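> Show me how the following folds:
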Amino acid sequence: MTQSTEHLEERIAHLLRAVDELSDVVARQDRDMDKLKTQVAMLMQREAGREQDGSGGAFFADERPPHY
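Just a heads-up that it's a prediction; the model follows:
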């Protein structure tokens, strides 16, 4: 019975370590997602400002830029 208990304790220790590692991964991904959301919001604001100024727009390969 002691060997079985030791085996279970070992498995529990491995599972707890795996849970801790996964928790760290999820926390890091959450921070990364927050940063990406902030960056996307800034890019959206920047693009909205360009559209209001009229300086934004799509350029196509067969069109000449306006400064020619």
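> rest of the way, CA atoms for contacts and neighbours
Will do.
> residues near Ala48, how many?
By the criterion of other Cα atoms under 10 Å, Ala48 has 13 neighbours.
> Check the gap between it and Thr38 for me.
Distance of Ala48 to Thr38, computed by Cα to Cα, to the nearest Å: 15 Å.
> please give me the structure for this one as well, since I'd like to look at both together:
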Amino acid sequence: MEVNLGEQREENREQRTENREQREENREKRTERREKREEIQIVIWREMENLKLKGRHSPLQGGD
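The predicted model follows:
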């Protein structure tokens, strides 16, 4: 089976382009997930601070 080198190079180039696009898409998704986690952590931190200011314990800590 003979493979045309020109065709093979073109296929390789296309595959590299697809791989690069996929990596970029994955990077964007990771960034979005990280930002969402950070937002959630901020909300939790604020709630904990509010509970402290009100003199209450966090339900996460247990007890009264």
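> what's the TM between chain one and chain two?
Here the TM-score for the pair of chains, by TM-score structural alignment, normalised by the length of structure 2, is 0.78; 60 aligned residues with a Cα RMSD of 1.8 Å.
> got the residue ranges for the helices in structure 1?
2-53 (DSSP state H).
> residue nearest the centroid of it?
Met33 (3.4 Å; Cα atoms, centre = their mean).
> Ala41 of structure 1 versus that residue, what's the distance?
As judged by Cα to Cα, Met33 of structure 1 and Ala41 of structure 1 stand 12 Å apart.
> do the same with Thr5 of structure 1
Applying Cα to Cα, the value for Thr5 of structure 1 to Ala41 of structure 1 is 53 Å.
> What is the neighbour count of Gly49 of structure 1?
13.
> Next one: it from Ser55 of structure 1, what distance?
9 Å.
> cool, Val40 of structure 1 as well?
Taking Cα to Cα, one finds Val40 of structure 1 at 20 Å from Ser55 of structure 1.
> All set, thanks.
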